[in-house]
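Chemist: Quick one: sequence plus predicted model below, questions after.
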Amino acid sequence: MSLAVIALILFVSIFLLVLYGYPVAFTLGGLSLLYAFCFLDINVLTLLPNRVMGVMDNAVLLAVPLFVFMGIMLEKSGLAERMLNSMASLFGSVRGGMAVSVVVVGALLAASTGIVGATVITMGLISLPPMLRRGYPPALATGVIAASGTLGQIIPPSVVLVLLGSVLQVSVGGLFRAALYPSLLLVGAYIVYILVLGVLQPSKFPPADKELIWNRALMVSVLQSLFLPLLLIVAVLGSILAGVASPTEAAGVGAAGAVLLTWMQGRLSWLVTREVCRDTTHLTSMVFMILLGATTFSLVFRELGGDRFLVSLIERSDLPEYQFLALVMVVVFVAGFFIDFIEIVFIIVPVVTPVFVAYGTDLIWLGILLGINLQTSFLSPPFGFALFYLKGVAPPEVTTGHLYRGIVPFLIIQVLLLIVVVFFPHWLGIV
């Protein structure tokens, strides 16, 4: 049996063990080391410390804990609740106005935090009960909240894009710039779907506020609730897009700004700070343990010749670039039913990247496609994490069936956006 075939068996073995429920980080690193001991010269592992130090010295990855800190701190600030109340008042008597408000606030939180779990839980707690009280069907309400809460996967600054930039070895700032128009198009598509459905099925979309009174007090309330998060977005994302700051530097500004905003809301305390630091350490440690395991897997897979074998296999099969891209997108989409986006980024993406490099594929474009596709991993039944998060904070009358039915239209919208990005990237300023 050739080493290249053994490399593919290693990949399949890791994928199956992860599906079975074994810890991702230890499965990636442990099984890779086991295969290295059995099939490679032991001296190959002397390269591993340099690889690990290369990861730890990567300044771009410092943005991960800073963005995580920013997101969790903003969750504690209470800004989301103020924004939702103001936006619901602003849309007034529009059919589906409350649902549109949830999408807009979800997009603003995504651009401010990029932390999907925190956004879904926050939006579920503050918006699901009032939506149900106003008469929204449970499936529709949960679908809107889950879809809006996962916008942090693709709207920059996004932890997913930071990790993809590291794996694909492309500019994170370039990924942020390229993701801007597709993410705005996705938000717009959600809003158009809600408004059109509100016209076609008005009984399912009660007005946000039947007696909206436009006055100075309302406008001041809206501006106050939107000004601070928009200021933070401009400070973080604007500095990156303008080339003033690197993603890591902008993440530091965002983390400091999140602390300041929480203090201005009167929510900053020693207890809150300790909880935020603890949660940040937990999430960051998980990401970096997986990253170190993925580094070990990447080294062993390449030393076994797995990447060269895949490239030669594709070349011999005469598979066109777009057919291979379609195959990868389907694999990522299906994998999202069962495993988290972090595992997909560190298991599947490094394996297929050399093939795309051989094709001459624009890796920024590929990163955006993967980012949009990975967003489905949080939404896709039966194991979408956003659905689990939302079910955990939903009232007892909201069933899992409601969650599954409600998310289907938004999954269809995402697939349509993916098709647009595949065939019309120039329209969206990606390439």
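Modeler: Right, received. Where do you want to start?
Chemist: use CA for all of it now, contacts and neighbours both
Modeler: Noted.
Chemist: got a list of what F309 touches?
Modeler: Neighbouring residues of F309 by Cα atoms under 8 Å, 6 or more residues apart in numbering: A4.
Chemist: Included below, for side-by-side comparison, is a second structure:
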Amino acid sequence: MTEVLLTHLDLLMFVVAIAALLRGYPVAFTLAGIGLVFALLGAWFEIGYFATGDLGFLKPFYSRIFGIMDETNEVLVAVPLFIFMGVMLERSQIAGDLLETMGRLFGQLPGGLGFSVTFVGMLLAASTGIVGATVVTMGMISLPSMLKHGYSRSLACGSIAASGTLGQIIPPSIVLVILGDAISNEYIEARRNAGDWAPDPVSVGDIFAGAMVPGLMLVGLYFLYQAAVAILSPASAPPMRLEETGRASAGQIVRVLVPPIALIVAVLGSILAGIATPTEAAAVGAVGAILLAGARFREGGAWPQYAAFAGIAGALLLSNSFDLRVTREVIEPADRIAIWAAGACCALIALGIGSSLLAALRRKTAETGRPVLTDVMQSTTRVTCMVFVILIGAQLFNLTFRGLGGEETVQEILDALPGGAWGALAAVMLVIFILGFFLDFLEIVFVVVPIMAPALFSYSNPDGSVFFDPVWVAVLIAVNLQTSFLTPPFGFALFYLRGVAPPEVRTLDIYRGVAPFVLLQLVMLGVVAAFPALATWLPSLVFE
């Protein structure tokens, strides 16, 4: 028995990690601790790359951490910026206004409230990308209204929980940023090990573009399901009575819709147009969120914010029309004027940001009584630290797993499966789906993806090119990971909704409600698997 355990110490390490995580131990310290313990066991029994009896194989751990935290790693800089953008927009109550206005716009239709929830979930996904904030906000505002107007408890809960998870697949998404960085690193390393020393790089922008079409198609599936329920079972999704809500005016709709849509266009448009990298676009989103919050909070009118938006538009126009480099020896008169004009635009932007930050400091949150900016900064720091501490712990875990020969073991297991490369892909998707019942998406991305992805990218076509497109694989994993928020017993969206649902809503109602949406996500996973062009067409068109 001892011989068997020592022979499969790498697999035992994985099983122990899952068991410890299910017991509720802190993720980062669990991964790092198990990695260190099993590295010591490997050195003691001289297994795998620890056959020398020491921990020399762990020496690259420092360089890995330095590579993650190095200022040259611009990709992960986008993580705190996108988190800040999402938290600031959530604190500025944009979601509440969207839900109220869209409910008045679509509510008179059968199933209209469900359509409103899905539409708002899509907008919030593309502007905030934070599942917890979206589900809690929609649960507090929309769930009581849907129940009041006679909606089925399960349909109402399922619509809110599923719409809240759209932030995982619709860019800009924290999951896509982290997943894109992991896939890019593992893809390049796997291709080099396979003898391809010049693989085409994969960027987060490619992953963003690849997820756009599947994400919007998933929204369409949600709409179709809700429409089918409204037609086949009208009592489950009745229309709202107009006399209770009133009709939303065109001015209200424009005032509520234009700000988040403009921010989405600024962030995603700058990435897809090649104007900005995802990190630079995240900075644009953070600035835009500050200005939108300032426009809502400032009591003396929002003219500084409008001036800042004009400054941003002017700076972009000038940068595309003139050469604004100031380090040149010879500067043409027209360029000199443009440089001064760009400086004036930057001054307007600084004025708007400063005014917005002051307004966010003066405005107190109803829940804590602290300034909004204080809450936003604390939440951003807390979530960012959680992400990076887990990432550091996962690096030690993955390094030890490889030192024990785990990478070769995984490759052997996948090669032994029927179906060749396709059987390996199906097995990886199944493992990720099952682990989604128990583990958080961060744990899956940081632990499972680095273990499984190299095996997938090691498969080659007869001409030596990679068999699986990395963008397509990343989108498949992203759609698969989205189910982890809805699958009991540990689906985070279920916990968020359970925490704000009225007492008459049972946990069983929530589970029943999300089941059809999980099936829809699996259908979308199958569609993307069957038609890879859904994920690869837009990146090839935009970044060709």
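Modeler: Received, thanks. This structure is a prediction, so every number in the text was calculated from the model and none was measured.
Chemist: Quick one: map G406 of structure 1 onto structure 2.
Modeler: With TM-score structural alignment as the criterion, G406 of structure 1 lines up with G513 in structure 2.
Chemist: Its match contacts I160, correct?
Modeler: No: assessed by Cα atoms under 8 Å, G513 of structure 2 is found out of contact with I160, at 9.3 Å.
Chemist: the more surrounded of the two?
Modeler: The residue with more neighbours, out of G513 of structure 2 and I160, is I160; 29 against 23, by other Cα atoms under 10 Å.
Chemist: Under the alignment, what does the more buried one map to in structure 1?
Modeler: When structure 1 is aligned by TM-score structural alignment, I160 of structure 2 is paired with I145.
Chemist: Which helix or strand contains the closest residue to V135 of structure 2 other than its chain neighbours?
Modeler: Distances taken as Cα to Cα, 6 or more residues apart in numbering put G164 closest to V135 of structure 2, at 4.8 Å, once the chain neighbours are dropped. In the assignment (DSSP states H and E), G164 of structure 2 maps to helix 153-164.
Chemist: mean shift between that helix and structure 1?
Modeler: Superposing on structure 1 places helix 153-164 of structure 2 at an average distance of 0.7 Å from its equivalents, by mean Cα distance after the TM-score superposition for structure 1.
Chemist: helix or strand right after that helix?
Modeler: Later in the chain than helix 153-164 of structure 2, the nearest helix or strand by DSSP H and E is helix 174-193.
Chemist: Where in structure 1 does the helix or strand following that next one fall?
Modeler: Counting by DSSP H and E, the next helix or strand C-terminal to helix 174-193 of structure 2 is helix 204-232. Under TM-score structural alignment, the match for helix 204-232 of structure 2 in structure 1 covers residues 172-200.
Chemist: Would you mind getting the average deviation of that stretch from structure 2?
Modeler: When structure 2 is overlaid, stretch 172-200 of structure 1 sits 0.7 Å from its aligned residues on average, using mean Cα distance after the TM-score superposition for structure 1.
Chemist: Look at the residue nearest to Y459 of structure 2 when sequence neighbours are not counted and say how many residues are nearby.
Modeler: Spatially, and ignoring its direct neighbours in sequence, Y459 of structure 2 is nearest to F467 (5.5 Å; Cα to Cα, 6+ apart). Neighbour count for F467 of structure 2, taken as other Cα under 10 Å: 16.
Chemist: which ones are touching the residue nearest to the spatial centre of structure 1?
Modeler: Residue closest to the average C-alpha location in structure 1 (Cα atoms, centre = their mean): Q153, at 1.9 Å. Q153 of structure 1 sits next to A110, G114, I115, V116, V159, V160, L161, G371, I372, L374, Q375 when contact means Cα under 8 Å, 6+ apart.
Chemist: By neighbours, which of those wins?
Modeler: Taking other Cα under 10 Å as the neighbour criterion, G114 ranks highest of the contacts of Q153 of structure 1 with 30 neighbours.
Chemist: any idea how far the closest residue to that one other than its chain neighbours is from V52 of structure 1?
Modeler: Distance criterion Cα to Cα, 6+ apart; nearest residue to G114 of structure 1, sequence neighbours excluded, is G152 at 4.2 Å. As judged by Cα to Cα, to the nearest Å, G152 of structure 1 and V52 of structure 1 stand 28 Å apart.
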